[in-house]
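> Sequence and predicted model, in that order:
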Amino acid sequence: MKRIIFSFLIVVAGLSGFSQQHELGIMGGVSYYIGDLNPYGHFMQAKPAAGLMYRYNMNSRMAIRLHALFGSLQAADSVILYNENRNLSFRSPLMEFGAQYELSYYKFKIGHDKDFFTPYLFVGASFFKFNPQGNYKGDWYNLQSLGTEGQGTTAYPDRSPYNLAGFAIPFGVGFKVGIGSSTVLGIEWGMRKTFTDYIDDVSTTYADPTVLMSQNTEVAAALADPSDDSEIDRTGFQRGNSATKDWYSFAGLTLTFKIKDKSDSCPGGSKRRDSFKAKYLRILKNESSIL
């Protein structure tokens, strides 16, 4: 056991031999949604998105990232021809906070003449907030509070109002290149697997419009079934696919700047730090050989 512990400490000390670099910057691009109102069309009806990000480089190939992303999502059946008659649509603000693990294909070091570019993969976890809205006679209404699928009515006791926040699994690919001694420019595309089917307010079957009219509102009934032939009673017919969850994506550019270590700006600071690490490694190796 002691040998394992000392071996682990030697590995950690070896990783710390890499000049630990912190980056802070911005991200900008587009966000888009995949779900019942847009099942396959990547980048369709994409909206601007932007945010802040922080990257901690553990070594030349691995990094941990934190980010805050702000954007919006939207979709409309009028764009998807085979669902045009259903005529559902929505828009939603999007706010996401996440952490990701980044693995570079090549070694990458900021300001290095050789290891200055690499493709990378990333995966992580995020918390996001949304609020789908629908348009009725020129005004926008929050769909969750309307209960368009019968939520909150006595006729559908099994349908509770859905949460406007949830967790997601972000994953994707990117490419980054170092510019000068302290700047990194990247481009990336990533998907978010969510665990909700209500980013678009569409999931299950049509609710009885008379119930919506009497227990919710006229607006709820109108937005639940805005089809051109809404006089047809669709109660119980499929409105969405509850077997699949909604997804969303961010694609765009990242621009980060290295936060310089104080020791980098102090004469001899970097050498003293490297000397200490080398001495620490020798001690660990000696202790390990004794055990």
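Great, that's in hand. All values derive from a computational prediction rather than experimental measurement.

> C-alpha only now, for contacts and for neighbours.
OK.

> which residues in the stretch 1-150 of the chain form helices?
Secondary structure of the stretch 1-150 of the chain (DSSP state H, counting those that start in this stretch): helices at 2-16, 143-146.

> Quick one: residues in contact with the last one.
Outside of helix 143-146, the residues that reach it under the criterion Cα atoms under 8 Å, 6 or more residues apart in numbering are Asn131, Pro132, Gln133, Gly134, Pro161, Tyr162, Asp201, Asn216, Thr217, Val219, Ala220.

> so the third one touches Trp140, yeah?
Just to be clear, that refers to Gln133. Yes - between Gln133 and Trp140 a contact is recorded at 6.1 Å, counting by Cα atoms under 8 Å.

> which of these two has more neighbours?
Gln133 (24 against 13; other Cα atoms under 10 Å).

> residues touching the nearest residue to that one once chain neighbours are set aside, list them.
Counting by Cα to Cα, 6 or more residues apart in numbering, Gln133 lies nearest to Asn142, which is 4.5 Å off, once chain neighbours are set aside. Going by Cα under 8 Å, 6+ apart, Asn142 touches Asn131, Pro132, Gln133, Gly134.

> Keep only those of those residues that are in strands.
Counted as lying in strands by DSSP state E, out of the contacts of Asn142, are Gln133, Gly134.

> With respect to Ser181, which of the contacts of Asn142 is nearest?
Distances from Ser181 to the contacts of Asn142, taken as Cα to Cα, are shortest for Asn131 (42.0 Å).

> Surely that closest one is in contact with Leu164?
Yes - using Cα under 8 Å, Asn131 is in contact with Leu164, at 5.9 Å.

> which parts of stretch 218-227 are buried?
Val219, Ala220, Ala221, Ala222, Leu223, Ala224, Asp225, Ser227 (16 or more other Cα atoms under 10 Å).

> Let me know the distance separating the fifth one from Asn142.
Meaning Leu223. For Leu223, the distance to Asn142 equals 11 Å [Cα to Cα, to the nearest Å].

> Just give me the residues shared between the contact sets of the two.
Common neighbours of Leu223 and Asn142 (Cα under 8 Å, 6+ apart) are Gly134.

> name the element Phe175 belongs to?
Under the criterion of DSSP states H and E, Phe175 resides in strand 165-179.

> Show me what the helix or strand that that strand is followed by is packed against.
Next in sequence after strand 165-179, counting helices and strands by DSSP H and E, comes strand 183-194. Helices and strands touching strand 183-194, by 3 or more Cα pairs under 8 Å, 6 or more residues apart in numbering; DSSP states H and E, are strand 165-179, strand 247-259.

> next, the one to line up against it:
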Amino acid sequence: MIIDNSVVRRNFSFIFLLVLPACVVAQKWEVGTGVGVNQYKGDVMPTYKPLVVRPAANAFVRMNFSRAVSFKAQGMFGGVVGKDKFMKSDPYHQSREYSFNATLMEGSGQIEYNFLNFRTNASRIVDNWTPYVFGGYGATLIDSKALLKTDINPSVFTPYNTNKTEQVMILGVGFKKQWRNQWNWGIEFGARHTTTDFLDNIGYSAGNFTLLLPQGVVPSDPKFQYLLKYQIPGTKVKDMYYYTNFSISYVFYKVHCPTRR
């Protein structure tokens, strides 16, 4: 499958068009970076497995509009993994033995709501920490490498690669605290809901079990008939992945906006 670059450009353009006007009017803004782990949930692993992780890292720019609301533009790079063998109590997954590893490049825009009066003097009480919730939207480029059995020789696993673009809806919770004068640290957990069902290359389209095949490969290829036999029930929910991270950011207090002529 060819990556739809026009979709990616539209999403990233939308994110940065929101960020740039904020730079002009923001009283303070911050830049930061973080490290963490990704987890996957989908057709290969329909049960959330918090210990099945792959490393990830992110960088972001946060615009603080008010004491309650912030906007964050973020880029994340990491991976996810899914293996049928991790579903030990399910004989269908154990028989299929499908597995995949995917590299993710995500760009997103997020709105954060702070519950406390974090780092502002808008009232008598100034809190140096706050929990917050966030939501957003983004696009993810996915380079996936899978191993599957075949009818030709079920004892030999065949590799194949796919590339795709997924749109993601983001929801999560976080906690941030002032560290030093102009430094914050934070912890964040966010779920990414994909808009299609093929993060793991297998899923449902219009209610039918479908394989996402490499470019130029036809569905009648005997290598992929083995997967079609295992239309495991109960996995019609769209694929998801989760990003948990620890971050450090630097706050710029003084931003001088140009005066109007």
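It's in. Predicted model, so just to flag it, every value in this text is computed and none were measured.

> Give me the TM-score for these two chains.
The TM-score (TM-score structural alignment, normalised by the length of the second structure) is 0.72; 213 aligned residues with a Cα RMSD of 3.2 Å.

> ok, back up a step: could you dump the helices and strands packed on strand 183-194 of the first structure into JSON lines with mean neighbour count added?
Shown next, in JSON lines, are those (neighbours: other Cα atoms under 10 Å):
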{"stretch": "strand 165-179", "mean neighbour count": "19"}
{"stretch": "strand 247-259", "mean neighbour count": "20"}
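
> returning to what we had before: higher neighbour count, Asn131 and Leu164 of the first structure?
Asn131 (23 against 14).

> how about the more buried one, what's its partner in the second structure?
With TM-score structural alignment as the criterion, Asn131 of the first structure lines up with Asp143 in the second structure.

> follow-up on the earlier one: show me which of the contacts of Asn142 of the first structure is closest to Tyr206 of the first structure.
For the contacts of Asn142 of the first structure, the nearest to Tyr206 of the first structure is Gly134 (16.2 Å; Cα to Cα).

> Any chance of CSV for the helices and strands packed on strand 183-194 of the first structure, columns distance to Tyr105 of the first structure?
Formatted as CSV, these follow (distance: least, Cα to Cα, whole Å):
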stretch, distance to Tyr105 of the first structure
strand 165-179, 10
strand 247-259, 18
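
> So for Val79 of the first structure, which of those sits nearest?
Closest to Val79 of the first structure of those is strand 247-259 (Cα to Cα; 17.5 Å).

> For that closest one, grab the matching residue range in the second structure.
So strand 247-259 of the first structure sits over residues 240-252 in the second structure, by TM-score structural alignment.

> how much does that stretch stray from the first structure?
Mean deviation of stretch 240-252 of the second structure relative to the first structure after superposition (mean Cα distance after the TM-score superposition for the first structure): 0.8 Å.

> quick one: that stretch to chain centroid distance?
In terms of Cα atoms, centre = their mean, to the nearest Å, the centre of stretch 240-252 of the second structure is set 12 Å apart from its chain centre.

> Quick one: residues in contact with that stretch.
For stretch 240-252 of the second structure, using Cα under 8 Å, 6+ apart, the contacting residues are 28-42, 56-57, 80, 182-194, 199.

> And the residues you listed, which of them are buried?
Buried, going by 16+ other Cα under 10 Å: 28-42, 56-57, 80, 183-194, 199, out of the contacts of stretch 240-252 of the second structure.

> re earlier: need the counterpart of the residue nearest to Gln133 of the first structure in the second structure.
In the second structure, Asn142 of the first structure lands on Asn161 (TM-score structural alignment).

> do Leu284 of the first structure as well
Under the alignment (TM-score structural alignment), Leu284 of the first structure maps onto nothing in the second structure.

> Other residues contacting the strand or helix carrying Leu284 of the first structure?
Secondary structure from DSSP H and E places Leu284 of the first structure in helix 269-290. Helix 269-290 of the first structure has contacts (Cα under 8 Å, 6+ apart) with Arg3, Phe6, Ser7, Leu9, Ile10, Ala13, Gly14, Ser16, Gly17, Ser263, Asp264.

> change it to 10 Å
Applying Cα atoms under 10 Å, 6 or more residues apart in numbering, the contact partners of helix 269-290 of the first structure are 2-7, 9-14, 16-19, 261-264.

> For PyMOL, write a command that selects the buried ones of those residues.
Buried residues among those (16+ other Cα under 10 Å), as a PyMOL selection:
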select buried, resi 6+9+10+13+17+19
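
> thinking again about what came up before, not counting residues beside it along the chain, what's closest to the match of Asn131 of the first structure?
Once chain neighbours are set aside, the closest to Asp143 of the second structure by Cα to Cα, 6+ apart is Asn163, at 4.7 Å.

> and the gap between the one you found and Gly136 of the second structure?
Distance of Asn163 of the second structure to Gly136 of the second structure, computed by Cα to Cα: 23 Å.

> If you count surrounding residues, which of the two has more?
Ranked by neighbour count (other Cα under 10 Å), Asn163 of the second structure and Gly136 place Asn163 first, with 21 against 18.

> Map Ser108 of the second structure onto the first structure.
By TM-score structural alignment, Ser108 of the second structure lines up with Gly98.

> Would you format the contacts of Asn142 of the first structure as TSV with distance to Tyr56 of the first structure included?
Converted to TSV, these look like this (distance: Cα to Cα, whole Å):
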residue	distance to Tyr56 of the first structure
Asn131	32
Pro132	34
Gln133	37
Gly134	40
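
> shared neighbours of Gln133 and Trp140 of the first structure, anything?
Any residue near both Gln133 of the first structure and Trp140 by Cα under 10 Å, 6+ apart counts here, and that gives Phe90, Arg91.

> contacting residues around the equivalent of Val30 of the first structure over in the second structure?
With TM-score structural alignment as the criterion, Val30 of the first structure lines up with Val37 in the second structure. Residues near Val37 of the second structure by Cα under 10 Å, 6+ apart: 50-57, 78-80, 189, 242-246.

> The same query, at a cut-off of 8 Å, please.
Val53, Arg54, Pro55, Ala56, Ala57, Gly78, Tyr243, Thr244, Asn245.
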